[in-house]
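J.: Just a sequence and a predicted model for now, questions to come.
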Amino acid sequence: MKFLHTADQVRYQRMTNAELKDAFVMQALFEPGQLNLTYTDVDRAIVGAAVPLAKSLALPTHKELASAYFCERRELGVINIGGDGKVLVDGETYAMTKLDSLYVCRGSKDIQFISNDEKSPAQFYLVSYPAHRTTRTQHVPLAEANAVAMGDQQSSNERTIFQSICPGIVDSCQLVMGITQLHNGSVWNTKPPHTHRRRTEVYMYFDFDPSQRVFHFMGAPEETRALTLAPGHAIASPSWSIHSGAGSCSYSFIWAMGGENQQFDDMDHLTMDQLG
């Protein structure tokens, strides 16, 4: 397990782009045949990925969790961005096609990730937060997520938000998770920008050409910074930071939140002239 130590809202202002990436960005997540995890100090979120090939990959615990198994006191969200696969949770099999979600509840002991075809492997993206209660594990196909149309082509942010692990669909503890797909010709992912002091968030960008980039804007509203992110990169957003971006092409991203409440619309919106 790797560890991500983020900077505070004063120190980040004096950091280079390389230092900001070291503090906020997770770059080497999706590696064939590997399960990678990064423990962040942003609400103790753990972000990772599993890309199984011929063999299944088991979710391990770590001494920093001080637990007998990974989900002893944690909940886990899983979204597949690759080929067809399966997740086994305590002997129960959940088939996962591309963009399916799986919520794994606290207390789940044995979690295994499997690809149906190693030539087109599943790519499981993982986000975990501490959990104070036990609910139930639940599979959410993309077709069963709340699909919300947002934005317009004129302002370059026409997009569809798929809310999959959220109130009304999944009874999670604090995790809220889903997918945003930008329509062709749109590049802004979150407009207007916002903060939400009551919860933190992680973005993971995917489904665009490796030669292209997303320019992710972070920081206090009056003192923003931009980082260039490639497909498969994730970035942790503390509660004091905006999290918005514009790409050199259309793309998708997975958002995951944990904190004081689970209401998706609970945001403190900002106008563009408030950004510095």
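T.: Nice, I can see it.
J.: Only C-alpha atoms from now on, for both contacts and neighbour counts.
T.: Noted.
J.: Let me know how buried Ala95 is, in neighbour terms.
T.: Counted with other Cα atoms under 10 Å, the neighbours of Ala95 add up to 16.
J.: So it sits against Gly85, correct?
T.: Yes: contact between Ala95 and Gly85 holds when scored by Cα atoms under 8 Å: they sit 6.1 Å apart.
J.: what about the helices in this protein?
T.: Taking DSSP state H as the criterion, the chain carries its helices at 17-24.
J.: which other residues reach stretch 6-13?
T.: Applying Cα atoms under 8 Å, 6 or more residues apart in numbering, the contact partners of stretch 6-13 are 20, 23-24, 40-42, 219-220, 223, 240-241.
J.: If we use 7 Å, what do you get?
T.: With contacts defined as Cα atoms under 7 Å, 6 or more residues apart in numbering, stretch 6-13 is touched by 20, 23-24, 41, 220.
J.: Which two among the residues you listed are spaced furthest apart?
T.: Across the contacts of stretch 6-13, the longest distance by Cα to Cα is 18.0 Å; it joins Asp41 and Ala220.
J.: Spit out the contact partners of the nearest residue to Gly151 once chain neighbours are set aside.
T.: Leaving aside its sequence neighbours, Gly151 sits nearest to Glu158 (Cα to Cα, 6 or more residues apart in numbering; 4.3 Å). Taking Cα under 7 Å, 6+ apart, we find Glu158 in contact with 150-152, 182-183, 186.
J.: Kindly give a single PyMOL line that selects the buried subset of these.
T.: PyMOL command restricting the contacts of Glu158 to the buried ones, with burial defined by 16 or more other Cα atoms under 10 Å:
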select buried, resi 151+182+183+186
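J.: Put this next to the previous one:
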Amino acid sequence: MKILYAHHPEDFKQYTTEKLREQFMLETVFVSDEANFVYSHVDRIIYGGVMPVEKRVTLDAGKELAAEYFLERREMGVINIGGPGRIKCDEEIYEINNKEALYISRGTRDLVFESSDPQNPAKFYVNCCPAHKSYPTTKIGFEKAIKRPMGTSENMNKRVINQFIHPDVLETCQLSMGMTVLEEGSGWNTMPCHTHERRMEVYFYFDMEEDTRVFHLMGQPNETRHLVVANEQAVLSPSWSIHSGIGTKNYTFIWGMCGENLDFDDMDHVAMKDLR
């Protein structure tokens, strides 16, 4: 598990492109028959992918968590973007198909990920954060996610926000996750942009063609930078950073948040005139 330490925005100003990508991007999310995770000191989030192909993948706590088992003190959200698969949580088995989610309770000891078809493996994208209480493990199908249409074609940001792990769907300690789908002809995921001082965020971009790229914007509003992101790559976004991006074509992304609160609309909006 790769460890990333927190970054001060004043230090961030000096980073080269290579340094930005090293510290904020997970360029390869899915590795065959492995759990490929990043442990960030930004709100202690863990994010990454599990792609079982020829064998099952079991999650162990490892040295990084100093715990008896992975979810001894944590909760987890999983969204499958690949073929059909299943997740064993202790004695319960959950069938998780494409664009379905599973919230997994703190205290779940045994976590096993498996694909139904090695030729079309499941791709389980994972966000995991500290938890103070146990809430029930719950499957959330795509049809059960709250749909929030946003944007306009004129502003090139017409999209639907699908809220899977959200207070209006189920209770969690601090984790929120959802999936934003941009319509054809739209490229902006959030503009005008915002920050939210009380929560960090991770973006995972997918459903992109080989030559499609997203220019992910980050940094303080008066000191912006960008990362060029390809299909199935993830970007860590600290609370002091703007959250925005523009694609060369429409795309889909999963957002995950943890931190001080669970209020999705708790945003500090940035006026266009204040961006630099």
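T.: Everything's here; your move. Quantities reported herein were computed from a predicted structural model and do not represent experimental measurements.
J.: tm score of chain vs chain?
T.: Once superposed, the chains reach a TM-score of 0.98 (TM-score structural alignment, normalised by the length of structure 1), with 276 aligned residues with a Cα RMSD of 0.9 Å.
J.: Tell me which of Asp41 and Ala220 of structure 1 has more neighbours.
T.: Higher neighbour count among Asp41 of structure 1 and Ala220: Ala220, with 21 against 16, using other Cα under 10 Å.
J.: one step back: in TSV: the contacts of Glu158 of structure 1, plus distance to Gly258 of structure 1.
T.: Listed next are the contacts of Glu158 of structure 1 as TSV, based on distance: Cα to Cα, whole Å:
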residue	distance to Gly258 of structure 1
Met150	22
Gly151	25
Asp152	28
Leu182	23
His183	27
Ser186	28
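J.: Specify which member of the contacts of Glu158 of structure 1 is nearest to Pro32 of structure 1.
T.: The shortest approach to Pro32 of structure 1 among the contacts of Glu158 of structure 1 belongs to Leu182, at 26.7 Å (Cα to Cα).
J.: now the closest one, nearest residue through space, not along the chain?
T.: Among residues not flanking Leu182 of structure 1 along the chain, Arg159 sits closest, at 4.3 Å (Cα to Cα, 6+ apart).
J.: Quick check: the one you found touching Asn184?
T.: No: here Arg159 of structure 1 lies out of contact with Asn184, judged by Cα atoms under 7 Å, at a distance of 9.0 Å.
J.: Which one's more surrounded, those two?
T.: Neighbours were counted for Arg159 of structure 1 and for Asn184 using other Cα under 10 Å; Arg159 has more, 25 against 14.
J.: OK, contacts around the more buried one?
T.: Contacts of Arg159 of structure 1 by Cα under 7 Å, 6+ apart are 149-151, 180-183.
J.: Of the residues you listed, which is the nearest to Met204 of structure 1?
T.: Nearest to Met204 of structure 1 among the contacts of Arg159 of structure 1: Thr180, at 10.3 Å, using Cα to Cα.
J.: need the contact list for that closest one.
T.: Thr180 of structure 1 makes contact with 159-162, 252-254, according to Cα under 7 Å, 6+ apart.
J.: Same check on Gln23 of structure 2?
T.: By Cα under 7 Å, 6+ apart, the contact set of Gln23 of structure 2 is Leu4.
J.: Tell me the spacing between it and Trp255 of structure 2.
T.: As judged by Cα to Cα, to the nearest Å, Gln23 of structure 2 and Trp255 of structure 2 stand 18 Å apart.
J.: Now do the residue lying closest to Cys129 of structure 2 once chain neighbours are set aside: how many residues are near it, please.
T.: Spatial nearest neighbour of Cys129 of structure 2, excluding adjacent residues (Cα to Cα, 6+ apart): Ile45 at 4.8 Å. Ile45 of structure 2 has 24 neighbours, counted by other Cα under 10 Å.
J.: quick one: Ile45 of structure 2 from Tyr5 of structure 2, how far?
T.: Between Ile45 of structure 2 and Tyr5 of structure 2 the computed distance is 11 Å (Cα to Cα).
J.: before we move on, what about Thr108 of structure 2?
T.: Distance check for Thr108 of structure 2 against Tyr5 of structure 2: by Cα to Cα, it reads 27 Å.
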